[in-house]
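Colleague: Could you look at this predicted model? Sequence included:
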Amino acid sequence: MATAFWGGGEGAKGASGFWASGHSPTLIAAFLYFDLAFMVWVLLGPLAPDIAATLALNPVQKGLMVAVPTLAGALLRVVNGLLVDRIGPKRSGAISQIIVIAGLMSAWTLGVNSFEGTLALGVVLGFAGASFAIALPLASRWYPPEHQGKAMGLAGMGNSGTVLAALFAPALAHAFGWNAVLGLACIPLTIVFVAYMVMAKDPPGAPAPKTLAQYLAPLRQADAWWLMGFYAVTFGGFVGLAASLPIYFTDRFGLTTVQAGYATAGCVFAGSLVRPMGGALADAIGGVRALTGVLAVAALALACVSIAASFTIALAAFVAAMLALGVGNGAVFQLVPQRFAAEIGVMTGLVGMAGGVGGFYLASSLGIAKQWTGSFAPGFLIFAGLAVVALIGLALVKADWRARWGAAEGVRI
C-alpha cells in the first residue's frame, strides 16, 4: 500500500520521480488557490490611490487600509492551521474561498463608502492571506519527505499572485472604476474555486488534531521567537512593500495609478522570483550566512530609499530590497525545519503569522510617517533599523545554533 501511495517502484525515481510520488492535481489546485488568494490579499494596495481620492483618506488612513489585510491574514493563519487539523485542508480551503468571494461580491454590490468599510473589507481579505496555512499542507502532505521541499516550493510560488494585483488592478480601475474591480476579481476566484473543488483531494494519513496549547507550544522556546522575528523583517518587508508601493509612487513621484502598478509589479516580481533561490543558496552556504547577507543588503537598500531624490534611484533601491527580502524568506524557511522538524506544520503557521505582523507594521508606519512628518522617509529608515537589529540578533545566536543544530550530519547552519 505504501508503494502504491508514494508512486513506488521505478516510476518514482529519476526526473519523473517527483510527479509520480504524490498527487499532481492537488498540487496544481493548491498553487492556483494560493496564487489567486495572494492576488486579492494585496488588492487594496494597487487600488489605494483611487480609493483614497474617493473617500478623502489621510495618509494614516491609507496606511491602515492597506495594512489591515496583512494583519488579519497573519492572525487567521493560526486559525486556519487549527481548522486544517480538524476538518482537513480541502474543506478549510473551500470555506476560506467562499468567504473571500462572498465578501468581495458584497463590497461590489453594496459599495465601500467609508474608511470603516475599507477596514471591514480588509478583514475579509485577510482570509485570502491566511491561505498560506491551508495550501501548503494540502500540497506537501501528499509527498514523501524527500519531495516535500519541492512540493512546498511549487505551491508556495503562489505568492507571485501579488504581481497580478499590481499589474491589472490599476488598469481595470481606470477603465471601470475601482469598485468594479472588487466584482471583477470574483470571476477568476470563482473559476479557481471550481477547479479546486474538482482537482484537490485531501491527503491520506492526516496527523492527529492539535489543541491550541499544543499549537502554541513552540513559543516557549527562544529559537522560535528568533525565527519569527527574522521572518517578520523579511516577509514583513516583502508584503508590506507590495501593499504600500502604489501609494508611495503616486504620492512621492506623481505617477499615475497604472504607472505605479507597473513599477510595483516589477519590484514584487523580483522578490517572488528569488524566494526559491534563497532556499537553494541557504542549502549551499548555510541559512545563517545567507540571512546575514540579505539583511545587510535590505537595510542598506531601504536606507537608500529614504534619501532617493528620483524615481529611478528609488525603483532601483526597491528592487534591490525586494530581491534581498525574497532571498531572506527562503533562507528563513531553510532554517525552520532544521530546528523544528517535528513541529514544522505548527512553525510554518507561527512564522508566517509573524511575517504578516511585520507587513502590517511596515505598511501602517509608512502612513503614520507621512502624516506626522510629511515624508515616508522615517518609516523606511525605522524598518531599515529593524533589519539591522535582526542582523545583530543573528550574530548573537549563530554560534549557539551552529553548536546545537550543526551536530546533525549534513546540516548547514
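Modeller: Looks like it arrived, so ask away.
Colleague: CA atoms for contacts and neighbours, from now on please.
Modeller: Will do.
Colleague: Now for residue 380: which residues touch it?
Modeller: 302, 303, 305, 306, 366 (CA atoms under 8 Å, 6 or more residues apart in numbering).
Colleague: scratch that, residue 368 is what I was asking about
Modeller: Contacts of residue 368 (CA under 8 Å, 6+ apart): 59, 60, 63, 379.
Colleague: Among the contacts of residue 380, which lie within helices?
Modeller: Taking DSSP state H as the definition of helices, those contribute 302, 303, 305, 306, 366.
Colleague: Burial check on the last one, number of neighbours?
Modeller: Pointing back at residue 366 there. 28 (other CA atoms under 10 Å).
Colleague: try the second one
Modeller: Residue 303 has 22 neighbours, counted by other CA under 10 Å.
Colleague: that older thread, residue 284: which of the ones in helices among the contacts of residue 380 is nearest?
Modeller: residue 302 (26.7 Å; CA to CA).
Colleague: Is there a neighbour count for the closest one? I'd like the number.
Modeller: Number of residues near residue 302 (other CA under 10 Å) recorded here: 27.
Colleague: Relative to residue 358, how far out is it?
Modeller: Taking CA to CA, to the nearest Å as the measure, residue 302 and residue 358 are separated by 15 Å.
Colleague: next one: stretch 328-338 to chain centre, how far?
Modeller: Offset of stretch 328-338 from its chain centre (CA atoms, centre = their mean, to the nearest Å): 14 Å.
Colleague: okay, pairing it with this:
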Amino acid sequence: MIKKVQLPLQTMNLVVGFMVWVIISSLIPFISEDITIPPERLAMVTAVPVVLGSILRIPMGYYANMFGARIIFLISFILLLFPVFYISEASSFTDLIIGGLFLGIGGAVFSVGVTSLPKYYPKEKHGLVNGIYGAGNIGTAITTFSTPLIATQIGWSATVKLFLVLLIVFALLNFFFGDRHETKVKTPILEQIKSVYKNEKLWFFSLFYFITFGSFVAFTIYLPNFLVNNFGLEKVDAGMRTAGFIAVATFLRPVGGWLGDRLQPLLLLIGTFFIYTVAAIVLAFSPSIGLYTVGSLAIAVSAGIGNGVIFKLVPFYFNKQAGIVNGIVSMMGGLGGFFPPIMLSIIFSLTGQYSIGFMLLSQVALASLVLVVWMYYQDRLLLAGEVFNSTGQGILVTDTSGNIRTVNPAFSKLTGFEKEEVIGQNPSIMKSGKQTSEFYRNMWKEIKEKDMWQGEIWNKRKNGEEYLQWLNISAVKDDTGEVVRYVGTFTDITSEYNKKSGF
C-alpha cells in the first residue's frame, strides 16, 4: 500500500515545493508597493530563489538515494517554514534576498522524486513516471495564479503566511505515508561524481535541461512583471497569462515522458529545439501581445515535452548513478532559470529592448539542436559498432583493391589472426589452395554482376588448419553507385560437412 502511494505523494510534494519556490516572483507587483526595490535589482529579487534551488539539487539527489525520499521531503518542508515566515514579515530589499535564497529549498526537492520513483517501476515506464512527477511543477502555476487573487483580498503578507499551513500538512503526510523501506544506495558522493563527470552525455543533458527547464523557470518568474510593465496588463491578468504558460508546459511534461517511452527520445529533442529556435526568433522582434503569446506558448510546448524526454534519457544512460546525475542535470536546469532574467534586465538597461536576449536564446537552442542531431547519429554508429563487434559471424571489410580495412572479434576467434596482423593484407593470406583460379574468377564475376556472392569455400587458419566456410561477400556502394568497399561475412561449417561425409 505504501509503495503505491509514492507516485501521487511525491508528485504532490513537488507541487508544494514549487508553490513555495515562486512566492516572491508571483507577488512581486504587490510587494514592490510596500518595499522599495530599485528597478535594476528587481530581476535579482525574483531570480535569487533559483540559486539555492539549483545548487542543492546535487546533494538532494544524492541523499535521496542514501536516506530515502521520505526523510528528505520531511526535512525540506520543516526547513522551509523559516524563510516563508521571514518573507511574510519582510520590510526591506535585504529581507527579500535573504528569505528568497532559502526558498530555493522548495525548488531543490525536484531531484528527490526523479531519483526515488524509478525504483518502484520497470525501465520502460521511467519516462512516463518521471513525466508525471515532473508535472508537479504545476505548483508554480497554482501560486502564480492564486496568490494575486488572494493578495488583493488579504494583503501579500497574510497570503505568504498561508503557505506555513500547507508546509506543516505535507510534513505530516510524509512522516506517516512516506516509504520507510525504500531501497537505499550508499556509494560515496565523490565516487559517483568521478564515475560520471567525464561522460559527455552528462554535460549534453545538462545543457539541454539548462534550456528547457531554465526557460520554464525564467518565464515563470519573469512574465508577471514583464507583462505588467511592457504591455500594461493588470496584475491579475498578467498572473493568469503566466499561469497559462506554466499549465501548458506542465501538462506536456508527462506527455513528453510518455512519448519518450514509445519513440526515439533524441528525435523528439530534435523537434523540441527546432521549435525553440523559431519561437525565440519571433520573440526577438518585440511583437505585439498576440504574437508574443504565440511565441511564449510555443516555448511552453517545447519546454514541457523536452523536460519529460530528458528525464527519460537520464536513467537510460546512467542507471547506476541516477541520483547524482539527476542532481547535476536538474541543477543546471535551475541555473538556466537564474541567468536569463538577469541577462534580460542588463540588456534592457543598456539597449532599451529585449531583442538581443531572445536572439541569444535562439542561438543557444540552435546549438543544442546541432548537438542532439550529432548525438542521434553517434548513437546509430555506436549501435552499428555493437552489432559489428558482438555478432558471432566473422566479418572482414576490404577496400576496392582487396586490402583488409577492419575485422571484428569473431573473425579473430574463427581464424586465429589478430586484427593488427591482417589490416592492409589481402584475404588471400587465408587461402587453402583447394579452390582453382577459375573458381575465384567466377566468384568475382558474379560479385561484379550481382553485387554479391555466397557459397562454400575452404580456407585455413593462422595455425595452418584447413576448415570450410559459408561465405557471403557483398559490394557496398556510395550515393553515386560506385563500389567503395566489400564486406565478407562467414561461419565455420566444417562440423556439418564432416557429419554429412561420415567423418
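Modeller: Perfect, thanks for sending it. All figures in this text were calculated on a predicted structure; none of them were measured in a lab.
Colleague: From the contacts of residue 368 of structure 1, keep the buried residues only.
Modeller: The neighbour count (16 or more other CA atoms under 10 Å) marks 59, 60, 63, 379 as buried among the contacts of residue 368 of structure 1.
Colleague: Surely residue 250 of structure 1 and residue 261 touch.
Modeller: No: counting by CA atoms under 8 Å, residue 250 of structure 1 sits too far from residue 261 to count as a contact (9.5 Å).
Colleague: out of the two, which sits in the busier spot?
Modeller: Neighbours per residue, other CA under 10 Å: of residue 250 of structure 1 and residue 261, the larger number sits with residue 261, 29 against 18.
Colleague: Just say helix, strand or coil for the more buried one.
Modeller: Under DSSP: H, G, I helix; E, B strand; the rest coil, residue 261 of structure 1 falls in the helix class.
Colleague: Structure 2: which residue goes with that one?
Modeller: Aligning on TM-score structural alignment places residue 261 of structure 1 opposite residue 239 in structure 2.
Colleague: OK, contacts around that match?
Modeller: Each residue near residue 239 of structure 2 by CA under 8 Å, 6+ apart is listed here: 26, 144, 145, 148, 224.
Colleague: and which of these is nearest residue 467 of structure 2?
Modeller: residue 144 (76.2 Å).
Colleague: The closest one: which element?
Modeller: If you go by DSSP states H and E, residue 144 of structure 2 is part of helix 138-154.
Colleague: can you list contacts of that helix?
Modeller: With contact meaning CA under 8 Å, 6+ apart, helix 138-154 of structure 2 is reached by 14-23, 25-27, 30, 156, 158-159, 220, 235-236, 239-240, 242-244, 246-247, 250.
Colleague: and the residues you listed, which of them are in helices?
Modeller: 14-21, 23, 25-27, 30, 156, 158-159, 220, 235-236, 239-240, 242-244, 246-247, 250.
Colleague: hmm, which two among the ones in helices among the contacts of residue 380 of structure 1 are most spread apart?
Modeller: Across those (CA to CA), the longest gap, 13.7 Å, separates 303 and 366.
Colleague: Would you mind listing the residues in contact with the corresponding residue of structure 1 for residue 212 of structure 2?
Modeller: In structure 1, residue 212 of structure 2 lines up with residue 234, judged by TM-score structural alignment. If you count contacts by CA under 8 Å, 6+ apart, residue 234 of structure 1 has them with 295, 325, 326, 328, 329, 355.
Colleague: Can you tell me which of those residues carry over to structure 2?
Modeller: Among these, the contacts conserved in structure 2 (both residues aligned by TM-score structural alignment, their matches' CA atoms under 8 Å) are 325, 326, 328, 329, 355.
Colleague: max-length helix in structure 2?
Modeller: Looking across structure 2 with DSSP H, the single longest helix is helix 355-390.
Colleague: What about the aligned partner of residue 90 of structure 2 in structure 1, how many residues nearby?
Modeller: Superposed on structure 1 with TM-score structural alignment, residue 90 of structure 2 falls opposite residue 112. A count of nearby residues for residue 112 of structure 1, using other CA under 10 Å, gives 19.
Colleague: Would you mind checking the ones in helices among the contacts of helix 138-154 of structure 2 for buried ones?
Modeller: For these, buried by 16+ other CA under 10 Å: 14-21, 23, 25-27, 30, 156, 159, 220, 235-236, 239-240, 242-244, 246-247, 250.
Colleague: Determine the three-state secondary structure at residue 405 of structure 2.
Modeller: For residue 405 of structure 2, the secondary structure call by three-state DSSP comes out as strand.
Colleague: ok, now how distant is it from residue 419 of structure 2?
Modeller: Using CA to CA, one obtains 10 Å as the distance from residue 405 of structure 2 to residue 419 of structure 2.
Colleague: Residue 459 of structure 2 belongs to a strand, doesn't it?
Modeller: Yes: using three-state DSSP, the secondary structure at residue 459 of structure 2 is a strand.
Colleague: Tell me if I'm right that it and residue 490 touch.
Modeller: No: taking CA under 8 Å as the definition, residue 459 of structure 2 is not a contact partner of residue 490, at 10.9 Å.
Colleague: element containing the residue mapped onto residue 271 of structure 2 from structure 1, please.
Modeller: Using TM-score structural alignment, the partner of residue 271 of structure 2 in structure 1 is residue 293. Using DSSP H and E, residue 293 of structure 1 sits in helix 287-307.
Colleague: Average offset of that helix relative to structure 2?
Modeller: With mean CA distance after the TM-score superposition for structure 1, helix 287-307 of structure 1 departs from structure 2 by a mean of 1.5 Å once superposed.
Colleague: what do you get for stretch 384-395 of structure 1?
Modeller: Here stretch 384-395 of structure 1, set against structure 2 after superposition, deviates by a mean of 1.8 Å using mean CA distance after the TM-score superposition for structure 1.
Colleague: and for that stretch, what span of structure 2 is it aligned with?
Modeller: Residue span in structure 2 matched to stretch 384-395 of structure 1, by TM-score structural alignment: 362-373.
Colleague: Could you check how far that stretch is from the centre of its chain?
Modeller: Counting by CA atoms, centre = their mean, stretch 362-373 of structure 2 comes out at 14 Å from the chain centroid.
Colleague: Now do the buried residues in it.
Modeller: Buried residues in stretch 362-373 of structure 2 (16+ other CA under 10 Å): 362, 363, 364, 365, 366, 368, 369, 372.
Colleague: and which of those residues is nearest residue 207 of structure 2?
Modeller: Proximity of those to residue 207 of structure 2 (CA to CA) peaks at residue 368, which lies at 7.5 Å.
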